[in-house]
Structure formats: C-alpha cells, structure tokens
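Q: Sharing a model that was predicted from the sequence below.
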Amino acid sequence: MTITVEFATTKEEIFKKGDEECQEIAEKLRKTGEVYIDPDFPPYETSIGVLKHKDTGEVQVQKSEPWLQPKEFIKPHYLREDCVDEWKVWDNPQPFHVKQGDLGNCGLMAALVAIAQKKGLIEQIVPKKDYTMDCGIVQVRLFVDGEWKVIKTDFLIPQKNGWERFSKMTKRQCWVAFIEKAFAKVKGSYGQLHSFCPTEAFTCLTGHPSKRNWINSETNCDTLWEDLVKYNSSGYLLAAATPKIKEASEEEKKYEEVDIDTDHAYAILGLKEHDDHRLLRLGHGNRMRFTGTWSHLHAYDNEFLEDLCPLDREMSNSRIFWMEIKDFRRLFLCYYVGEYQKESTVLEFKETFRRKQGDDMQILRLTNQKHCELEVGIKTFKNGKRYKHNLFLNIHKCFEDNQCGELLHSFNAYGSQLESDKVPFHPGVYLLIFVRVQYDPCMENEWTIWSSTALDKSQIQFISCPFSVHYRSVTEVILKYGEAEKIEQDQIVVYKWRGKYNCIFMIDNLQESEYVYVKCKITSGNEEELWTCLSFFNKCWHPVPPMSRSIVGVVASNKYEPITVTVDVQYSINYLYFKWINRFGAWIDRDHLENFTPLEFEN
C-alpha cells in the first residue's frame, strides 16, 4: 500500500510568488518602455472564442477589432456614464458599478455585484499595483481546481467602435473587466463564459464553498426569509436566478409586467423589514429595473446616498431595487450562497492511494482543544479524472486507540465532489471518514477545510485503519437514518436508506447457522438512467453469513436529478444450490467484493 498526503502551498505564499514574478517582468519592460502582452491569452479572435447572444443564445459571428488600453476607450461626457479622466483599477467600488456587456455571463456579473460590497475581498482578488498602471501587467487571484492561482494577463480589453465589448469600465474603473478577462483566460475564451454559474464564481473568487437552493410554489416564505436572514447575517454572498421561460407565453408576461429578466441572475444585497413587509434588495448589471410593489423605495438610505456623487445616485436607482419576499418566491427559481467569511482559515491537502486488496485505509483524526466550526469539501479522482461515485463524509466521536465511536454527522453526494455543512466541534477527538462506496485501487482525494477561526488549538492528522472501519461507518448511516423492517419468522432485518440521488439496501441476518441469499430488483423507474451494483446485477444472489450484517445493493441516478425508483428486496434461506453457486461466484469476483464483506453483527 502507498499513501501520500501533500499539503497545499498557502495562498499567501502563492500571492507573494505571483507578485514577485510580475515585478520581475515589470523591471524589464520599464527599461524598454514597452507594455506587457500576455502570450498565453493574446488580444486576438482566438481569445474571444465563439460568442452566443446573451438573450437568445444564438451564435454570433463578428470580426474582432484591435483591443485597447483602458485609457484609449471613448469617454465623452454626454455619451458615457462617467466623466472621470484617469482610469483606475478600482476606487471605492460599488455594486451599481458592475455593468454587463455583450456576453451572456450574468451569473458572473451577479457574483461581482455581490462582492462589490466587500472592499477587502476586491483588494485581494485584483490588487492595485504600480506595474498595472505603467506596464499593463494585471494579476487576478482565483481559486481554480481546488487551489489558489495568480492569473496574469495584460490590460488590453476587447472593444467595438471604441467602446468596451464586454463588461463596462464604469467611472473608468477596470476591476470588473480585469476579473472577467481572467475568467476568460481560465476557461479558454470569452465565449466560454456564457451561462456562467454564480456558485462557481463565488468559489473561484473567495476560495470558500458555495451552494444552490431551489425555490418553488411549495417553498414556505417564512422559512425562506429565515434562511436568507441567517446567510446575510453571517456575511455570506448571495445571488438568485429567474427561470428560463418560453417566449411569448403567459408565464413570460408575468415577468414582462414587472420588468424582470427571465433566465437571469441577480445579486441579493440586503434584507430589511419595512411597514411589516419583508424586503430584499436586489441588483444586477443591466438597466432594466423591477417595477413591481416596493420598487418605488430608494435602493439605499439617505445617509448613504448623500455621500454619493450624482452619477452614482442615478446608477444606484437604475440597477438596485427592493422586492417583497412573496414576489421573490414567485419570480425566482433558486438562490446561491457563497459561504465567504472575512476572517477565516483554509487548509488544503491532497491524499493519494495506491492500495491492494486487504491493505489498510486511512482516516482523518481531528483533536480539538477549543470549540471551532468547520466546513469540509472533498473532490475525488480516479487516475486523474473525475467520476461519479457514492460519497459519504461521516463524522464520529473517537475513542481510545482510535476506535470509531458515535456517528455525529453524515453528508452524502453522488458525483465527484462532496461538501459538508458548517459543523460545530467541541473540545475532544473526532474521526472524519470519507468513503467512496465503489472500490478503486487508485484514489486521489483533494481536501479543503474552512474555519471561521484560527486552528492553532486543533491538530489534524491521517491515521491508518482496517477497511472494515470505513464499511462500518456507512452501515452506521443506514442504521441511524434508514428505515428498518424486521421479518420475525425468518430472523432478518431489511434496511433501506434513501439519499437525494441514491439508495442503499442492507440486511441483518440474525440466524445462528443459516445463510441468507439476497437479490434486489427494480420494479419501477427508468433503469437506463440508473447505476446499480451488488445484487442488482450479479448472476449470483448476494450471500449474508449467519449473525452478520451486509450491504446488499446500491442504486443511484446517472443524472444530477433526484432518484425516483422502487426496489423489491428478495431473499432465500438455506438452499444448498445457493451455497455452492455463491461460493464459486464470490471466488471469481473476489477483487470486487471487499467493499461488501459481511461484518460481525453486534447485539
């Protein structure tokens, strides 16, 4: 067995190295009087890519014009929204400074509208540097593929007839355009930013996990409001999206009547109660402004508006508005949560397995001397590629000699990554057990642990353990959260555990001397859209030895949609034919049975 754990370089070290590299390039350019041209993302049509209309999604074929420096764009007073002579990276940025251009990336724009309220975060993402102003070297810091990266570009921006082609440089501030360009470089072209999701944007911009919560007619307004207040009070970043609606339909008219774009993302910038009504402050990068109930209210209070210039007051009124919670539930499809916290600790490390049958596994051991709250994210790979798996992250109390104790929390996903909720850890010792239900001899797991406080009083280490510890951890989930049916006459217990995307079936054989042979059969559901293993497809029935517990079947959705399936668990007892056939089948398929080795039953 070979197991390696590689801790990631801290973001401070990455940022420092990136800055030093930019300084070295700037020193050479200053000697020649030249400006930087990014060789990896040149100012040509290849970097523009294939563009789609931001509203219709139709492919647009347009010839790219030469890209311009920020100072070269048209800036006449009567045409532009700004009248500032000198360009800047950023200067007192505001949410209403974000303006979308000719690109269907409203998800990214909504994330930037939300982030504009976090000045320290903008300074981290796109720092002000002298070499940006005089040498055209721009650095944007993004969390990409599980690690922080400094995306180095030049300051040339795509244009059309002297105007910004994509996001606008409102008041001659370039931070939005620079961030958009960095994302385009990461993706390969500007065209690849179409339909950019706010969750991806939040995570890339902050390094913190993000999630999407769905809204429908059954969503309770009180619960929705309470959740939004909780997230907003925690300082999290929030955005929301409207559904895609068929053109010229009655449903579309509902949105047109109040000037809300369909298939569009908005930032959630605040919440308040006004005259016994619960209101959300929303903003986006377009000029269309909500005209429904409460839209007449000023976006900000008078004290804030008094400190703004006339142009900023005008923009705040055109791009920011209030909406009541019941209208928000009616008009929006989902909302996004970026779990950013200003003062936080992030640990990143990569765990690599090269393991043979019978070798030990390893689990994460956390020793806490003071209370902390953690979120854990794990991305899993097989031979360097992502595959769908049944994933569990189970958190147990740890007894002496690293024995697995009570199951405290369990998180499940079917895919290539899993993220936990925020979990409180009191002083004590815990085991964090990450399980991929399917067996693979080669595994790579990328861990990220977020904490709102310093972890100087916590110790994190990997420890070796038998594979049975992983297996028992999953059976504990089924015991605690599944449904049990005891069949007295045959002395067996059938457990059924159902997650959002998958189901697991388990048998307790309470007989002292007889085997139980199990077969799971799908009786309803589209089998072509389901992934199954164990007794669902084995020619031999799955054997459960006397006085033991065994997982006998797993079924999951092949699509990222909730699973809808009915399964019949069939069993037989003490047939000589089954005994010999299954022993022969188990010997033939022995390399795939370790995940499902029966465990000793505990009374």
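A: That came through fine.
Q: okay, CA-based contacts and neighbour counts for the rest of this
A: Will do.
Q: Could you pull out the strands in the stretch 101-250 of the chain for me?
A: For the stretch 101-250 of the chain, the strands defined by DSSP state E, counting those that start in this stretch occupy 137-144, 147-154, 159-160, 163-164, 210-214, 237-241.
Q: Identify whichever of these lies nearest to Gly377.
A: Checking the strands of the stretch 101-250 of the chain against Gly377 by CA to CA gives strand 210-214 as the closest, at 10.4 Å.
Q: Flag every buried residue along the closest one.
A: 210-212 (16 or more other CA atoms under 10 Å).
Q: And for stretch 364-375?
A: By neighbour count with 16+ other CA under 10 Å, stretch 364-375 contains the buried residues 364-369, 372, 374-375.
Q: The structure to be compared is supplied as follows:
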Amino acid sequence: MVRQVMITRDVCPEGAYQVRLCHDGRWQTILIDDLLPCDRYRRLVYSQAAHRQLWVPFIEKAVAKMYGCYESLVAGRAVEGLSILTGAPCDTLELEMDGREPLDEDLVWAQLLSSRMAGFLMGASCGGGANNTITDRAYQAVGLRPRHAYSIMDVQAVPSVAGGKGSGHRLVRLRNPWGRFSWRGDWSDESSLWTPALRSQLQPNGATDGVFWMCFGDVCKYFDSIDICKVRQNWHECRIEGKFPATGALTDDLTVILVTVTEPTEVELCLYQSGHRSSAHDSHSHHKLDLFVAVFGFNGLVGRLVCESKRQVKSFVSCHEILEPGVYAVVTISFNHWHNGVSDCPPYLLAIHSSKIMLTERVSPPRYIIADCLIGLALARGRKHECSEGITAYYLTKHWSGLVVMVENRHPTTYAQVICNCMDSVNVVSTRSTLKTADSIPPLHRQIVIVLTHLEGTGGMIIHYQLTHRATHQRSLNDWGNNGVMSGLEGSRDSEHIPVLDNSVRELHSPRPL
C-alpha cells in the first residue's frame, strides 16, 4: 500500500515528492517539498515513524496540503484515513446502538471473521460515540484511551479450557498506534486466563507494548465502532462524477448510471460527497449532505430493489451485492440541501468496484425516477400499516436518517385524503418546506407524502409523525383547506395538495399510478 501511495520512493535532490491519495473518492497526485514542521529541538512536530522513516510525515503533509493545512486534520476516524490511502470501499460496523434494537453480536463477530479471512484492513474507534456513557477515567483505568483509534490485527475463536460443544472464547488483537498504553482487563498480557498453550499460539513472541488481546464482549463494551477497508486484488473500478439537483425539479444534473452485467459479479458501490473537511470557503464546506445510493432492476422503468446503502449524513455511504446478468439502474439521492439555502447543485462521486468487468453508461432518467425509487424502497423496506380498507401507509425509518411516508390508494373510484403531521419532529428538514401536509390521492395511485431528513448530523434527531386519513368521492380537500385544519399553509379548499406541489417538488410528490 505504501508503494502505491508514495510515487516518489527514492531521495530526491530537489526535495520534491509525489504522493497519490484518494480525496473524496477522487484519485489525486499531490506534490510536496521536503520541509517538515519541527520544534526548537529539531524534532518533528506532528507524525513520526520508527527509525526516522520519512514516508509517514510526507503522507501527512500531502493530506494537510490536500485539505488546506495541518489544522484541518484534527480529529477523525480510522475509516477516513483508510479510504484516503487505499481508495477501496469501506464499511463501518456500529457497536453503539440507540436503544431501539439490541446489538447483534453474533452478526458482528461473523463479519469480523469473514473480513479477517479476506485480508481486509480493520480499525476500531474507542469512546467517541454519541451514546457513550463510559467516563474518561473509566477508560484510563483499563488502559484504553478515549476518542482514540486502534488497529485490529487479528480475530480468533479459540476453545475454552473446559471444552464442550459451543464453548470457546472470541478474542480480538488490537494495537495502539502510539506503541504504548495497553489493555489491563481480561486477556491482557498479565491476565490469568492465558494457558501456556494459548499463550504459545497467540503470543509466540511474547507481549509487545501497545499490542494486546481483548475478548469480543469487552470490545463491544468499550468501543463504539469497527471500520473495515475492503482492499482486494485484481478488482476493477469506475469513478463517475455527478451533481445532486438543487431541488426536486428534473434538471440536466439529475442522472442515472445504467450498469450492464454479463456474468455473476460481486460489486461494491461507494457514494462520496465533496468538501466535508475542506477549509475552502465554498457553499458546501460547512453543510454535510445526506447520502443514499440504491440499485434497481431496469427495463426502461425502475424495477425491483436489488440493494441499497443506509441513508446517512456522512462523508460517504456504501452498499454491496452480487449481481446476476442483466441491466441495473444505480440511483443517487440527497435531500437535506433542498430547502436549506444551498442554491447550486452539490457535487458527488460514485465509485463502482467490481470483481468482473461491467459496462456503465450515464443516461437521462425517466421523469419520475426519484419518486418511483422511493416508492419501491418503501414497498420493500418500509413498515406497512393498513389505515382502512383500500388505503395503506408505508413508513420508512430504519437506516434512513429521517422518514419517508408513502400512501397507497387501491380504491377504484374514491380518493384517499391524508394529513401527515410531523410538527413535533426536531432537527429535520422536509422536502415540502413544512412539517404538516395534506394530500388528495386519486384512485389506484400511490404518493410520496413527505420526506424528512436529518438536518445536522452532529446533533440529535427526533421523528414524530401522525397520519389522519379519509376516503371520499371529492377530489379537492374541501374542509381541510385554507379555513380548515390546514389553515395558514399555501393552498385552498379547491386544492388537491397543501402546500401546493410547485415545480421544485412536483416530480417527487405527485401521485403515481399503481
């Protein structure tokens, strides 16, 4: 990996060195000189390497130049550094849950074992999660450093001394990059749990300062996430730049990537946004977007959902699937900039990694592509609620960083009228510019009623929604109009939608035929 990053590998008499890095999904070659910040004792101020090797401070200087200054490198996670150095798809396993569902430790352990077998790079973040309740003093008491990243060097399932079916220990070997401060709990270097046989197997060269073993249960307790960088040999990659539309209106910037697969192919898709750490004074540098990428079957229209990423307010999101031969549409979506003062179209980059060669093509999408994608997503992943005979609501919240409400009217002759009230939600932005809407959905149609998005990823979010519905033969909202329960919002008694669907949102929120 170092050889791929350091293009200039020999000492340059002119003091010029080239470093190849992946910046927001784009490969760049950074030219630096050999002047490094030092203190008055001529010691390097920032990163240092053993045996006075220069590649570490050179790479650090290239990253600092890429982001504007050394100050821009403060804080961050292991996954960010791995992505910059490798350009490979990365994934994060969250160990801190929000309380709505328990952590599936068996699933996480299986992912760790499979990642180790595949030779992927792994790291763990300690004590930096939003839901962390362990104090800094408690971390230091067990030899860990809070808000710190550790390398995962090995993962082993070993039998217990007692033996027996299903018994054993799940052990993780970690390294503190500082080369000091080691774990002091169970399975530490001085732990009594070690047998001579196990110590010979897992510590053949004895204990090493800064390198230690922990049981997986303690990893889940003290660490908030595990990052996996999927570096593979002999894979293919394609990187495609694009822009998110500033609103829901169809523009030349809204594109879809068609992928043609001729044989079963494993694929990883990564969607990156630009400028999340940049110090430049541009319109996107201080506003992090919500990101979402999904793959659908395609035959001129959006087909079944194949795979999708989580929708998150992060620097990048990813998804993975094995595609059978066929044609697929890759759709990229972001919403939280629509009504947030961002007037131009934020850029993104889509990286497609594949085990076999595929054909990719950028095409102009069908007019209602985003609405049809969200409808397909709600049908496949949403929580279904039968409001009344012929009227069904779908609520999409899990892994969505917000809310999608889709209502389906299967009545052949009557309209389904719904009020969606999300007024008690906090730190979200609505695609309809308001948190309370009313709509009249024609017979045999579906409609995306509202999309809420986490506005600021660093703050908490509360989603609260209430749906009121009725079936009627009247097309207009009548008593739900301006002088009724929706008074104060743009619309009238004769309206079919309050607020009115203008050009900025019509293609997302217009009713679609079943």
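A: Everything's here; your move. All values reported here derive from a predicted model rather than from experimental measurement.
Q: Next, the TM-score between them, please.
A: Remark: TM-score between the superposed chains equals 0.78 [TM-score structural alignment, normalised by the length of the second structure]; 461 aligned residues with a CA RMSD of 3.7 Å.
Q: hmm, back to that, with respect to Val59 of the first structure, which of the buried residues of stretch 364-375 of the first structure is nearest?
A: For these, the nearest to Val59 of the first structure is Glu375 (40.5 Å; CA to CA).
Q: And that closest one, what's its match in the second structure?
A: Matched to the second structure by TM-score structural alignment, Glu375 of the first structure sits across from Glu268.
Q: now Ile137 of the first structure, nearest residue through space, not along the chain?
A: Excluding its sequence neighbours, the residue lying closest to Ile137 of the first structure (CA to CA, 6 or more residues apart in numbering) is Asp154, at 4.9 Å.
Q: can you give me the end-to-end distance of stretch 350-360 of the first structure?
A: End-to-end distance for stretch 350-360 of the first structure, by CA to CA, to the nearest Å: 18 Å.
Q: Would you pull up how far it lies from the middle of the chain?
A: 27 Å (CA atoms, centre = their mean, to the nearest Å).
Q: cool, stretch 249-266 of the first structure as well?
A: Relative to the centre of its chain, stretch 249-266 of the first structure is centred 27 Å away, using CA atoms, centre = their mean.
Q: try stretch 237-255 of the first structure
A: The answer for stretch 237-255 of the first structure is 23 Å, by CA atoms, centre = their mean.
Q: count of residues packed around Ser182 of the second structure?
A: By other CA atoms under 10 Å, 22 other residues sit near Ser182 of the second structure.
Q: check contacts around the alignment partner in the first structure of it.
A: Ser182 of the second structure maps onto Arg289 in the first structure, with residues paired by TM-score structural alignment. Neighbour list for Arg289 of the first structure: 259-260, 318-321 [criterion: CA atoms under 8 Å, 6 or more residues apart in numbering].
Q: go on, Gly242 of the second structure?
A: 253, 255, 347-350.
Q: Tell me the secondary structure of it, please.
A: strand (DSSP: H, G, I helix; E, B strand; the rest coil).
Q: where do the helices sit along the second structure?
A: For the second structure, the helices defined by DSSP state H occupy 2-5, 55-67, 78-86, 105-118, 136-141, 196-202, 216-222, 369-381, 506-509.
Q: now the second one and strand 26-33, what's the angle there?
A: Read it as helix 55-67 of the second structure. Counting by axes from the mean of the first three to the mean of the last three CA atoms, to 10 degrees, helix 55-67 of the second structure points 110 degrees away from the direction of strand 26-33.
Q: what's helix 55-67 of the second structure aligned against in the first structure?
A: Under TM-score structural alignment, helix 55-67 of the second structure corresponds to residues 175-187 of the first structure.
Q: how many other residues sit next to the aligned residue in the second structure for Arg472 of the first structure?
A: Structural alignment (TM-score structural alignment) places Arg472 of the first structure against Asp372 in the second structure. Neighbourhood size, Asp372 of the second structure [other CA under 10 Å]: 21.
Q: rewinding a little: just curious, which of the buried residues of stretch 364-375 of the first structure is nearest to Gln173 of the first structure?
A: So of those, ranked by how close each gets to Gln173 of the first structure (CA to CA), first place is Glu375, at 34.9 Å.
Q: need the contact list for that closest one.
A: Glu375 of the first structure touches 419-423, 449-451, counting by CA under 8 Å, 6+ apart.
Q: Among these, which one has the most neighbours?
A: Of the contacts of Glu375 of the first structure, with other CA under 10 Å as the count, Trp450 tops at 24 neighbours.
Q: Identify the residues contacting the residue nearest the centre of the second structure.
A: Centrality entry for the second structure: nearest residue to the mean C-alpha point is Val317, 3.2 Å, by CA atoms, centre = their mean. Neighbouring residues of Val317 of the second structure by CA under 8 Å, 6+ apart: 91, 270-272, 291-293, 309-311.
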